[in-house]
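Visitor: Predicted structure and sequence below. I'll ask about it afterward.
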Amino acid sequence: MKRSSGARLCATAAIGALSLSLLTACSDDGSKDAADSKTSASSSAASSSAPATKAHTKAELEKLLLAQGELKGYKVDSGDDTLPASKSVVKTDKPACDPLAWATAALAPGDTDANAGNTVAEDKTAAGATAKPTDLADAFDIDMTFVGLSSYAGDGAEKAMKAVSDGVKTCAGGYGLKADGENTKVTRVAADKGSGKGDETVAFVEDVDMDGQGKATFHAEVVRKGNTVATFYTVNFAGFEKGGDMGAVPAAVIDAQVAKLK
């Protein structure tokens, strides 16, 4: 049954509220079929040389983030208004699940203070689109990816990847999340097919209860290159209208960001 415009507005508002609880913010700037039970394991734990012993600084990580103009068809924003400032505002009811929550909020999934993040969103106007959206769902049909970079000394990056991989298994039955005073229930976590980029990747999907209006499936990927870890988490606000899948992480974003890492 096709929903009325009012129902679409409610669904969009629900998605906005979800983003607030997951990422402490909601943005208007941000199709695949719903992720069904066919999600597959994708920890491509490729062997790699020993990571560098010295971590990048926050300032150095900010320079390694994708910048405006470096990826055609996408807009890059600092994320200052859409990303949580620190891990202290993103908590779960199961410590083992904290790395997953942090990874979906562009925060360091491991033990480090060297962290930087931004947002990378589709720029359909740059692609030459001139037609106006026909309805609310079309207006919000934009992939927005929250990108985080973190750097570690010694084997810290590898430990961070293990924490994420372990979290996917331990938190399979879900967990409770509190961000900036908002509570959200993640009902399922499962391994997903990753890009295989960098030295090691872990990808996962999360089903989230949409406050009694159904579920939404979100995709995340974590990539290690040397002693730097990149996290990617994508939201497409029109996804709730299209079966509940909120969009896979665009391969172009992963490729371009990992290529910049040293």
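Guide: Nice, thanks for sending it over.
Visitor: From here on, just use CA atoms for contacts and neighbour counts.
Guide: Will do.
Visitor: Okay, the closest residue to N183 other than its chain neighbours and L83: tell me how far apart.
Guide: In space, N183 comes closest to L177 once its chain neighbours are excluded; the distance is 5.7 Å by Cα to Cα, 6 or more residues apart in numbering. Separation of L177 from L83 (Cα to Cα, to the nearest Å): 16 Å.
Visitor: Check D141 too.
Guide: Counting by Cα to Cα - D141 and L83 are separated by 20 Å.
Visitor: Could you do M210 as well?
Guide: In this view, M210 and L83 are 20 Å apart by Cα to Cα.
Visitor: And the two? Which one has more around it.
Guide: When neighbours are counted by other Cα atoms under 10 Å, M210 and L83 differ, and L83 comes out ahead with 23 against 19.
Visitor: coming back round to it: for the residue nearest to N183, what are its contacts?
Guide: By Cα atoms under 8 Å, 6 or more residues apart in numbering, the residues touching L177 are 21-22, 90-93, 101, 183-186.
Visitor: ok, structure two:
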Amino acid sequence: MTKARTAAIAATAAALCLAAVACGQDGGTSGRDGGKAAGTTAEPGGKPGGKPASDPAAGESAAPSPTSTPTSTGEVLDKTGLAGIALKTGEVAGYEVAPLQGGEETGTERSENKDCQPLAAVINGAPGTGPAATVFRTVMDTSEEGKDDQTVVTEILTSHAGDAAPQLMRSVRDAVRACAGGFRTSSEDGPSTYSEVKQLPLPPAGQESIAYQVTGSIEGDKVPLVFQLVRTGSTVVTFYVADFLTARAPQLPAGLVAAQAAKLP
């Protein structure tokens, strides 16, 4: 598979899952490209697949210790400001950064359990309620260029007025605990089932962070979706990666997360 084709499939897949087009559909796939999800690339027919990775044990992802917690200006950035602090190609060795194709089209999934709606909102590509601005990016591991399982990370940068950013983090943290046994959603594309939610012990970043895995399905095959939300001040970055080949939890590159967190105002 050429780099161009890999990138195109990955970007399209990311947009589709973030728009909730059959990312966790019951009984098969639907929507614009066989219901592929985001993260690593998928096979042409939408068959789940992905990159082997170690499965992190469940645990807490706490904020850094007070001595390492960064300060913040508290500035609420507009879209131009968010684009300015988003990672760019060359800032992290071995990764290429580009705008997410189709990222502006967010999903419509609604959880049947209101306690789980914050998780559905993240899957939709719309974390939080009414952010002041949002910017989407796709980050690809260029060392895996040409591989079907090339690592592709989706980033969503959002800015929030008032106390909305800390509230977003609290709502997601509460939802991870409340929805450990999974949850169901409905949308204009049909119902979806997520069988499990568990917190992951990924390295913390920013002033506070939380990492977790949601297990979805495509055509009956389990698809682990790994998320990490990082907040500094009024800005939140959501990182997302999935595994379509092995049904094992994919790895979210800690260096990538740290580099982006270091740019938050």
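Guide: Great, that's in hand. Source: prediction; values computed, not measured.
Visitor: Name the SS class of the residue nearest to N183 of the first structure, please.
Guide: With DSSP: H, G, I helix; E, B strand; the rest coil as the basis, the three-state label of L177 of the first structure is strand.
Visitor: counterpart of it in the second structure?
Guide: Aligning on TM-score structural alignment places L177 of the first structure opposite T185 in the second structure.
Visitor: V237 of the second structure falls within a strand, correct?
Guide: Yes: under three-state DSSP, V237 of the second structure falls within a strand.
Visitor: so how far is S209 of the second structure from it?
Guide: Applying Cα to Cα, the value for V237 of the second structure to S209 of the second structure is 9 Å.
Visitor: Overlap of the contact sets of those two?
Guide: Both V237 of the second structure and S209 are in contact with 229-231, where contact means Cα under 8 Å, 6+ apart.
Visitor: Would you format the residues you listed as a markdown table with neighbour count and secondary structure included?
Guide: A markdown table is the format used below for the shared contacts of V237 and S209 of the second structure (neighbours: other Cα atoms under 10 Å; DSSP: H, G, I helix; E, B strand; the rest coil):
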| residue | neighbour count | secondary structure |
| --- | --- | --- |
| L229 | 27 | strand |
| V230 | 27 | strand |
| R231 | 26 | strand |
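Visitor: for those, which one is nearest G90 of the second structure?
Guide: V230 (21.6 Å; Cα to Cα).
Visitor: contacting residues for the closest one?
Guide: Counting by Cα under 8 Å, 6+ apart, V230 of the second structure has contacts 205-210, 236-238, 261.
Visitor: Could you rerun that using 6 Å?
Guide: 206, 209, 236-237 (Cα atoms under 6 Å, 6 or more residues apart in numbering).
Visitor: Mind telling me what it corresponds to in the first structure?
Guide: Checking TM-score structural alignment: V230 of the second structure goes with V223.
Visitor: In space, what's closest to its match - neighbours in sequence excluded?
Guide: Leaving aside its sequence neighbours, V223 of the first structure sits nearest to T201 (Cα to Cα, 6+ apart; 4.4 Å).
Visitor: What count of nearby residues applies to the one you found?
Guide: The burial count for T201 of the first structure: 26, using other Cα under 10 Å.
Visitor: Reformat the shared contacts of V237 and S209 of the second structure as JSON lines; add distance to A254 of the second structure.
Guide: Below are the shared contacts of V237 and S209 of the second structure laid out as JSON lines (distance: Cα to Cα, whole Å):
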{"residue": "L229", "distance to A254 of the second structure": "13"}
{"residue": "V230", "distance to A254 of the second structure": "12"}
{"residue": "R231", "distance to A254 of the second structure": "15"}
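Visitor: what about the strands in the stretch 51-200 of the first structure?
Guide: Using DSSP state E, counting those that start in this stretch, the strands found in the stretch 51-200 of the first structure span residues 74-77, 90-92, 115-122, 143-151, 175-179, 182-191, 200-209.
Visitor: check the fit of the shortest one onto the second structure and give the mean distance.
Guide: This means strand 90-92 of the first structure. After superposition onto the second structure, the mean distance of strand 90-92 of the first structure to its aligned counterpart is 3.0 Å, using mean Cα distance after the TM-score superposition for the first structure.
Visitor: What segments of the stretch 51-200 of the first structure are helices?
Guide: Using DSSP state H, counting those that start in this stretch, the helices of the stretch 51-200 of the first structure run over residues 58-64, 98-103, 136-139, 156-170.
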